[in-house]
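Asker: pasting the sequence and the predicted model now:
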Amino acid sequence: MALTVDKLINDDRFCGDNVYQFLAYLPFGLLLLVVRTLLALVLWVASIILPNKSAVRQMLSTLACWTFGVYVKTKGTRDPRCSVMVGNYVSCLDSLAASHVLGTISLRKWKVPPFFASTLGIRNAAQFVRKQHFADCPSKPVLLQPEGGPTNGRGLLKFTDWPFPIGNRVQPVAITVERLFTNVTVHRPTDARDKFPWSDALWFLCTPVTVFSVQLLPAVERHDDDDAAFTHKLRSTIAEALHVELTSYKWEELNRCGLGVRRAAAPDLLRLARQVKEVLPAVPINDIVRDLASTRSVDVTITNLLEGRAPYTPETQPPPPAATQPRYVTPVPTGVFPKSAKERQLSFQERKAQMIADARRKYIEKHGLNIALNNC
């Protein structure tokens, strides 16, 4: 089943199973926040007074990782022939993780202090000149994250944010992130590409450690592909390495649609749930609402309930009078999935025909139409 918008974004910061563990850790987290804030001041002063040398930049990168509690694991080998890397987008500190282990420069449109951008390995995309960069420092590859904005890592957005035409040989990078207790990225109405998400960065400071995994994939060559085909090849390579789906969403659509879903969730879900309840009266309303929150579709939710993908405990229904005993009864899912495609298709068609006949019978009884039920 295709991912819906609400599956690609995190609304809430807390993600742990046990809230008491998080509350027990909170005093230590606040102490860690104070210590790392002081360390950030040291980092700021050092970035101003120290010369711009490669050894100094590496030291500042290490100090920045300590400040934000970032630990980076790498897998794979960097291709020295690739001056451009393309990766997915999962957090505001992807650039720091990649810069620390790969020495990359990440392009952003954020309006942040120069020392902060330099420490995180960020270059402003609007002021970036590709030819000049490769003439000055050809050993530092550029990391592009053309999704345009972060997701929770469950799917890959469309690649739309290209600051310049990419070359004929590009190395894909698959980035994942793990953390205890809290989600790394949370979407808000004020999210924008040119604003650094300071609230997300603040949670790095009070979290014991955030583990980034950077997987370097084999380089992809363009050959005779046009830009669209080459982009699709890069997306497919990264999605396959991450074991996630390719989605048709752009980041702007994700942000806008995600906010719309959250605002309209309550009234819309109840209206849709009532429609499902009319077809499947034995299913508890809470189970219907829970599945509708992810599908946003009456048909898909009915199918999930019938197929057993959305488990529930049937409500006991009083037997109707003999005169009004329905000819068709909606089956309760058995949990047995047919082995062959032919059996699955037949099973689906039988259920579909039975549901249509049952709905027709209810309509005839409700409006008192003089139509024989045997024709249903």
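Answerer: Structure's in. What do you need? Residues are numbered from 1 along each chain as shown.

Asker: hey, let's count contacts and neighbours off CA atoms from now on
Answerer: Fine.

Asker: what about the helices in the stretch 151-300 of the chain?
Answerer: 198-206, 227-242, 251-263, 265-279, 285-295, 298-307 (DSSP state H, counting those that start in this stretch).

Asker: tilt between the helix or strand where residue 362 lies and helix 265-279?
Answerer: In the assignment (DSSP states H and E), residue 362 maps to helix 341-367. Per axes from the mean of the first three to the mean of the last three C-alpha atoms, to 10 degrees, the angle that helix 341-367 makes with helix 265-279 is 90 degrees.

Asker: picking that back up, save the helices of the stretch 151-300 of the chain as a markdown table, and put in mean neighbour count too.
Answerer: Shown next, in a markdown table, are the helices of the stretch 151-300 of the chain (neighbours: other C-alpha atoms under 10 Å):
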| stretch | mean neighbour count |
| --- | --- |
| helix 198-206 | 17 |
| helix 227-242 | 17 |
| helix 251-263 | 16 |
| helix 265-279 | 16 |
| helix 285-295 | 19 |
| helix 298-307 | 18 |
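
Asker: reformat the ones you listed as JSON lines; add distance to residue 25.
Answerer: Output for the helices of the stretch 151-300 of the chain, formatted as JSON lines (distance: least, C-alpha to C-alpha, whole Å):
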{"stretch": "helix 198-206", "distance to residue 25": "10"}
{"stretch": "helix 227-242", "distance to residue 25": "31"}
{"stretch": "helix 251-263", "distance to residue 25": "30"}
{"stretch": "helix 265-279", "distance to residue 25": "33"}
{"stretch": "helix 285-295", "distance to residue 25": "31"}
{"stretch": "helix 298-307", "distance to residue 25": "39"}
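
Asker: among those, which comes closest to residue 131?
Answerer: Residue 131 lies closest, by C-alpha to C-alpha, to one member of the helices of the stretch 151-300 of the chain: helix 227-242, at 20.0 Å.

Asker: got a list of contacts for the closest one?
Answerer: Defining contact as C-alpha atoms under 8 Å, 6 or more residues apart in numbering, one finds that helix 227-242 is touched by 86-88, 155-156, 159, 172-176, 217, 220, 222, 245-246.

Asker: now, which of those residues lie within strands?
Answerer: Among the contacts of helix 227-242, the ones falling in strands (DSSP state E) are 86, 87, 155, 156, 172, 173, 174, 175, 176, 220, 245, 246.

Asker: looking at these, spot the one nearest residue 16.
Answerer: residue 176 (18.1 Å).

Asker: put this next to the previous one:
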Amino acid sequence: MATVAVEQLFDLQRLPENNFLSWLFLLLYTPFGVCLLLLRLFIGVHVFLISCALPDSLIRRFIVRVMCSVLGLLVKQNDPRLIDRTVKVYICNHVTPFDHNVINLLTSCNTPMLGGLPSFVCWARGFMEMGGVIRRSELTETLNQYVSQEGTVPLLLFPEEETTNGRTGLLKFCSWPFTVADVIQPVALFVKRPFLSESVADSSWIAELLWIFFMPFTVYQVRWLQSVSKNAGESFDQFAERVQKMLQWFAGVKISYKNVLLALFFFLVVSEQSSGTRPQTSFGFDSSSSSKENTRIGKMAEQVKEVLPHVPLSVIKAELVKTDCIDATITNLLEGQTFAQEEEVSFGASAVPSTSASWTSTTTVSRPSDAVPSSKVMICIVLHSIMQP
């Protein structure tokens, strides 16, 4: 399978361009859709209350699934007998913000919340709250402890970590979900909706929920695959790649890009070219969050610089973005890695690392001393640090 263009992995707008039939349908359907939306909002409150009141059981899942069909959310599965009750981890591709809710209508599972949602919102959306867990090492350790306990329901994890349109390709799977258990069950998820895109890259989960209520129906097709075990001597990266190829085969999509940050970078570029401004995306790299993140990384980099004064500051920041941990950064930088000479490559109005240099080369960004690095420059630094061998 050939590699797809990265902009094909995301839908930047709800309606396809130059599609007269879609616009005509939306125009004629809007009065009915608005009435349907208001009615489903009222019904949706009752569905939420019932799902909270009833204990997790087959009866509860059946009732909520039937009521969700009234809300326009239709869930189908190929063969429930394929669900492996001994598996502790399900691995699924990621298409919409409600994928975990859909799988939970078919079988009991928990999905950890990796973002910074308030506790009530996290609970209301059906996520498993992780408390103060921030570092990736803490996350995997907590999940390992969870699956080792008797009587816990399986975990549902999304190695892509970000949603795509699910039609053309998958983002490269992160390896950390495969460190939780040696046996996992892949789940292929397909989402279909008439005329409109199933999800838009810069849309919030609330907007996506309202579109589900507005449209006549949205179909989620779940396909359970045979459970897969980690081979002896196989690394977690190789295990993740093998499972990803299985899902790509069954989903009929093409080979994906190497990392979600690469896809994010091209998404920002494509958005700027189409609109002339940088959108606030669902990935969380808006201007305000970027400034806060840059400030936090800068403070951590100063602490590392005190321990390793010979290491360039830009290299420290690039490693901190990868690890988000001072101790792990110091350890990685002390593992005998060398640093190439600083070089500056212009990209538009900013400077980004050269892709021909080693991954540890540093970058000098031309900007005023009191300015905060833009999110695009920070993304490029991260990409440079992870994409080179």
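Answerer: Cool, the structure landed. Source: prediction; values computed, not measured.

Asker: give me the TM-score for these two chains.
Answerer: Superposed pair, TM-score by TM-score structural alignment, normalised by the length of the first structure: 0.61. Supporting alignment: 259 aligned residues with a C-alpha RMSD of 2.8 Å.

Asker: and the helix holding residue 362 of the first structure, which stretch of the second structure?
Answerer: Aligned using TM-score structural alignment, helix 341-367 of the first structure spans no residues in the second structure.

Asker: could you check how far that helix is from the centre of its chain?
Answerer: Per C-alpha atoms, centre = their mean, to the nearest Å, the displacement of helix 341-367 of the first structure from the mean C-alpha position of its chain is 36 Å.

Asker: quick one, it and helix 298-307 angle?
Answerer: 120 degrees.

Asker: may I see the buried residues of helix 341-367 of the first structure?
Answerer: Neighbour counts over helix 341-367 of the first structure (16 or more other C-alpha atoms under 10 Å) mark 351, 354, 355, 357, 358, 361 as buried.

Asker: what is the nearest of the residues you listed to residue 3 of the first structure?
Answerer: Nearest member of the buried residues of helix 341-367 of the first structure to residue 3 of the first structure, counting by C-alpha to C-alpha, is residue 351, at 24.9 Å.

Asker: and the closest one, how far from residue 2 of the first structure?
Answerer: 22 Å (C-alpha to C-alpha, to the nearest Å).

Asker: in TSV: the buried residues of helix 341-367 of the first structure, plus distance to residue 22 of the first structure.
Answerer: Supplementary listing: the buried residues of helix 341-367 of the first structure in TSV, determined by distance: C-alpha to C-alpha, whole Å:
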residue	distance to residue 22 of the first structure
351	46
354	49
355	47
357	52
358	50
361	54
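
Asker: which among those gets closest to residue 262 of the first structure?
Answerer: Scanning these for proximity to residue 262 of the first structure, where the rule is C-alpha to C-alpha, the winner is residue 355, at 31.0 Å.

Asker: what is the burial count for residue 80 of the first structure?
Answerer: 10 (other C-alpha atoms under 10 Å).

Asker: next: the one 4 residues further on.
Answerer: Look at residue 84 of the first structure: counted by other C-alpha under 10 Å, it has 20 neighbours.

Asker: my guess is it contacts residue 143, does it?
Answerer: Yes: in this structure residue 84 of the first structure lies within contact range of residue 143 using C-alpha atoms under 8 Å: 6.2 Å.

Asker: what angle do the lengthiest helix in the second structure and helix 205-214 make?
Answerer: If you go by DSSP state H, the second structure has its longest helix at helix 20-53. Here the directions of helix 20-53 of the second structure and helix 205-214 differ by 110 degrees (the same axes, to 10 degrees).

Asker: quick one: buried residues of helix 20-53 of the second structure?
Answerer: Applying 16+ other C-alpha under 10 Å to helix 20-53 of the second structure flags 23, 26, 33, 36, 37, 40, 41, 44, 47, 51 as buried.

Asker: nearest to residue 351 of the second structure among these?
Answerer: Using C-alpha to C-alpha, the buried residues of helix 20-53 of the second structure come closest to residue 351 of the second structure at residue 23, 41.3 Å.

Asker: how about residue 251 of the second structure, what's its match in the first structure?
Answerer: In the first structure, residue 251 of the second structure lands on residue 242 (TM-score structural alignment).

Asker: ok, its match to residue 93 of the first structure distance?
Answerer: 19 Å.

Asker: next one: residue 171 of the first structure
Answerer: Distance from residue 171 of the first structure to residue 93 of the first structure, by C-alpha to C-alpha: 20 Å.

Asker: highest neighbour count among the contacts of helix 227-242 of the first structure?
Answerer: That'd be residue 88 among these, by other C-alpha under 10 Å, with 29 neighbours.

Asker: quick one on the thing from earlier: so which of the buried residues of helix 20-53 of the second structure comes closest to residue 269 of the second structure?
Answerer: Distances from residue 269 of the second structure to those, taken by C-alpha to C-alpha, are shortest for residue 23, at 26.6 Å.

Asker: without its sequence neighbours, what residue ends up closest to that closest one?
Answerer: residue 15 (7.5 Å; C-alpha to C-alpha, 6 or more residues apart in numbering).

Asker: rewinding a little: and the longest helix of the second structure, what does it pack against?
Answerer: helix 58-70, helix 205-214 (3 or more C-alpha pairs under 8 Å, 6 or more residues apart in numbering; DSSP states H and E).

Asker: dump those helices into JSON lines; add distance to residue 321 of the second structure as well.
Answerer: Supplementary listing: these in JSON lines, determined by distance: least, C-alpha to C-alpha, whole Å:
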{"stretch": "helix 58-70", "distance to residue 321 of the second structure": "40"}
{"stretch": "helix 205-214", "distance to residue 321 of the second structure": "26"}
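
Asker: out of these, which comes closest to residue 350 of the second structure?
Answerer: helix 205-214 (32.5 Å).

Asker: so that closest one matches what in the first structure?
Answerer: Against the first structure, helix 205-214 of the second structure falls on residues 197-206 (TM-score structural alignment).

Asker: coming back round to it: among the helices of the stretch 151-300 of the first structure, which is nearest residue 166 of the first structure?
Answerer: helix 227-242 (8.7 Å).

Asker: just how off-centre is that closest one within its chain?
Answerer: That offset, for helix 227-242 of the first structure, works out to 17 Å (C-alpha atoms, centre = their mean).

Asker: ditto for stretch 4-19 of the first structure
Answerer: The answer for stretch 4-19 of the first structure is 10 Å, by C-alpha atoms, centre = their mean.
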